[in-house]
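> from the sequence below, what's the structure:
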Amino acid sequence: MHLKSIYVYPVKSLSGFSVKSWPVNEKGLLHDRRWMIVDTENRFITQRQFPKMSLISTSLSKEGLHLSAASMPPITVPFESDPTATFNVEIWNDSCSAKPASETANNWLSTFLETDCRLVYQPEDAVRVVDPDYGKPKDKIYFSDGFPFLIISEASLTALNQEMNETFSMTRFRPNLVVTDCEPYAEDTWRTIRIGAIDFRLPKPCSRCSITTIDPSTGQQGKEPLATLNRTRKWNKQVFFGQNALHDKTGELHIDDALIVLTQGPKQPPLI
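A predicted model of the protein is given here:
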């Protein structure tokens, strides 16, 4: 088993990009969901409310964050902004500190999404901890929903596509790490694994929402894969695909890094 793909999503709920290697800091993949779009109440917004967010492309360079979309001029957002302006933003039931990213980006995003919003970022010295029910006190994250990594096996997507008679791409499921050369849903039993030189804990399967029904290439919404997941991967009134993960050290991940399963447990979710 080995690592086939690495995906970085600089802005929560915008499109990401694949890389051959990437640094891992204490919060996960460097800059992964370090930025986030919030509404006028400083509450996060996602593709759930605005499917068009899937059509905004992102990239990173030494100059900062780059945003582009059809009919819009590309813009660059610096990594840091006003060091004095800090305020709280909300993600689900969590409140954490953020800084304003760029007034230019605010106008750009508000125009494209046709709603009043602004871009914020998490300063590197900010501390947002993982839910203590699943993480250790040292576990930190940027603006992801709850965990720094989402791991899915290539075989699991192949199996799901066969169930649906579809050819969905992995990008629809927004994983960080895609692994290969294992059985479908093998990741359901993994509890600790090692990829390259970094150890991971897999404490919780990933419950899936309506974002998976949005075609990332068109922004159009359908019924799959939730219709099939409701039939094949439902437990406790939720559907699951992929595993959330936490890391135990920093370093760097590379395509083709070997994956070693260190410990296993009962399937999560506990499907027959």
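> make it CA atoms for all contacts and neighbour counts henceforth
Fine.
> would you mind giving the secondary structure of residue 157?
Taking DSSP: H, G, I helix; E, B strand; the rest coil as the rule, one finds residue 157 in the helix state.
> pull the number of nearby residues for it.
21 (other CA atoms under 10 Å).
> my read: it touches residue 172, true?
No: the criterion here is CA atoms under 8 Å, and residue 157 misses it with residue 172 at 10.4 Å.
> shared neighbours of the two, anything?
With contacts defined as CA atoms under 8 Å, 6 or more residues apart in numbering, no residue is shared by residue 157 and residue 172.
> let's compare: structure for the following, please.
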Amino acid sequence: MALLRPRIDFDKGELVVSYHGKRHDNQPHQISIPLSADPSVLDSTLDRQRSRVCGEEVSAQLYTSESINSFFSSVLGVPCVLARFPPGGLGLKGRLSKAQIQRYQQPSRVRTVPGAFPDVPSPPDSDSEQKKPAKILLSNESPILMIHSSSVDELNREITSRGGSPVEERSFRANIVLEHATGAKAYTAFAEDDWGSVYIGRQNFKLLGACRRCQMVCIDQETGEKREEPFVTLAKTRRFDGKVYFGVHMRHDTFAQDDCTTKETQYPTIQVGDSVSVNP
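The predicted structure is shown next:
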């Protein structure tokens, strides 16, 4: 599936998915899917397909278009039916992010109030913040995944020192990649473990916790082949409590309804080159 490359054509209102692997004769290179709930390709009956995503039951709308479903079935080699997760989950409860601050990320700030017990770390967030998980649709863990280029560089130094080949940032399948601009303050590798939130352009993002990694990071995003790295090195350098972490989950902090009076608040947007500020 790494050889399937999606992009959104806003002008045409379409999701365009292209396949970059070997194709059979007369096999299409790409397929275009309407972003709207087009009844000509979407099953609009009351019947819905129940499935499971990361152990949770979901009810999804199915696409009935033969051209759409045959495209995915032919390139993946197994029978496929494309589905979408509508707002509200069609009667089932909405899915919530499972991302959370890991123990190794929690600061050990000792209380200084007279009479307080020493060596008792304060919690990383208030109770209200911890009890307010972000809503997600078909994402695995959280709405947004961010990685830090300095951390990728440090990981690649470890990999090459062991005789391996460096990996690309896209191996981690992040939504957002942060890197320092020329002349700006350069954050050290894995500094993102301790960040509380980041401003990108005019948008604020709350960090939800580290991203747990598996062998999927070893899939070459260009060829679809599986390699040993970077998981082997991650397992030696980024293992905490028996689990491997790299990158952080985030959610976008939306504006209050009465604050949505400008274009930036009504249509929140970030773009390549936006300035970034970090809050602890």
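> can you calculate the TM-score here?
With the length set by TM-score structural alignment, normalised by the length of structure 1, the two chains reach a TM-score of 0.71; 211 aligned residues with a CA RMSD of 2.1 Å.
> in stretch 60-67 of structure 1, which of the residues would be classed as buried?
Residues 60, 65-67 are the ones in stretch 60-67 of structure 1 that count as buried (16 or more other CA atoms under 10 Å).
> what does residue 76 of structure 1 correspond to in structure 2?
Counting by TM-score structural alignment, residue 76 of structure 1 corresponds to residue 32 in structure 2.
> before we move on, the earlier item: distance to residue 128 of structure 1 for the buried residues of stretch 60-67 of structure 1 - can I get that in CSV?
Shown next, in CSV, are the buried residues of stretch 60-67 of structure 1 (distance: CA to CA, whole Å):
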residue, distance to residue 128 of structure 1
60, 23
65, 21
66, 25
67, 25
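> now, those residues that are in strands?
60, 65-67 (DSSP state E).
> ok, back up a step: what's near enough to touch the match of residue 76 of structure 1?
Contacts for residue 32 of structure 2 (CA under 8 Å, 6+ apart) come out as 14-17, 68.
> repeat for residue 34 of structure 2
13-15.
> of the residues you listed, which ones are shared with structure 1?
Contacts conserved in structure 1 for the contacts of residue 34 of structure 2, counting by both residues aligned by TM-score structural alignment, their matches' CA atoms under 8 Å: 13-15.
> out of the residues you listed, who's nearest residue 2 of structure 2?
Among these, residue 15 lies closest to residue 2 of structure 2 (CA to CA), at 16.6 Å.
> the closest one maps to what in structure 1?
With TM-score structural alignment as the criterion, residue 15 of structure 2 matches residue 65.
> which residue, other than its chain neighbours, is closest to that match?
Spatial nearest neighbour of residue 65 of structure 1, chain neighbours left out: residue 77 (4.9 Å); criterion: CA to CA, 6 or more residues apart in numbering.
> could you measure from the one you found over to residue 71 of structure 1?
19 Å (CA to CA, to the nearest Å).
> measure stretch 161-174 of structure 2 end to end?
Taking CA to CA as the measure, stretch 161-174 of structure 2 stretches 25 Å from start to finish.
> next, the buried residues of that stretch.
For stretch 161-174 of structure 2, burial by neighbour count (16+ other CA under 10 Å) applies to 166-167, 171-174.
> ok, and what's touching it?
If you take CA under 8 Å, 6+ apart as the criterion, stretch 161-174 of structure 2 is touched by 144-147, 149, 152, 156-157, 159-160, 217-221, 229-230.
> list the contacts of residue 79 of structure 2.
72-73.
> mind running it again at 6 Å?
residue 73 (CA atoms under 6 Å, 6 or more residues apart in numbering).
> what's the counterpart of it in structure 1?
Checking with TM-score structural alignment, residue 79 of structure 2 has residue 116 as its match.
> helix, strand or coil for that match?
Under three-state DSSP, residue 116 of structure 1 comes out as coil.
> in space, what's closest to the counterpart of residue 253 of structure 1 in structure 2 - neighbours in sequence excluded?
Applying TM-score structural alignment, one finds that residue 253 of structure 1 aligns to residue 270 in structure 2. Once flanking residues are discounted, residue 270 of structure 2 sits nearest to residue 201: 6.2 Å by CA to CA, 6+ apart.
> and the one you found, what pairs with it in structure 1?
Match for residue 201 of structure 2 (TM-score structural alignment): residue 196.
> residues near its match, how many?
18.
> show me where the stretch 1-150 of structure 2 has helices.
Under the criterion DSSP state H, counting those that start in this stretch, the stretch 1-150 of structure 2 carries helices at the ranges 66-76, 127-130, 149-161.
> quick one: closest of those helices to residue 264 of structure 2.
Proximity to residue 264 of structure 2 (CA to CA) singles out helix 127-130 among those, at 24.6 Å.
> counterpart of residue 142 of structure 2 in structure 1?
With TM-score structural alignment as the criterion, residue 142 of structure 2 pairs with residue 147.
> how deep is that match tucked in, by neighbour count?
The burial count for residue 147 of structure 1: 27, using other CA under 10 Å.
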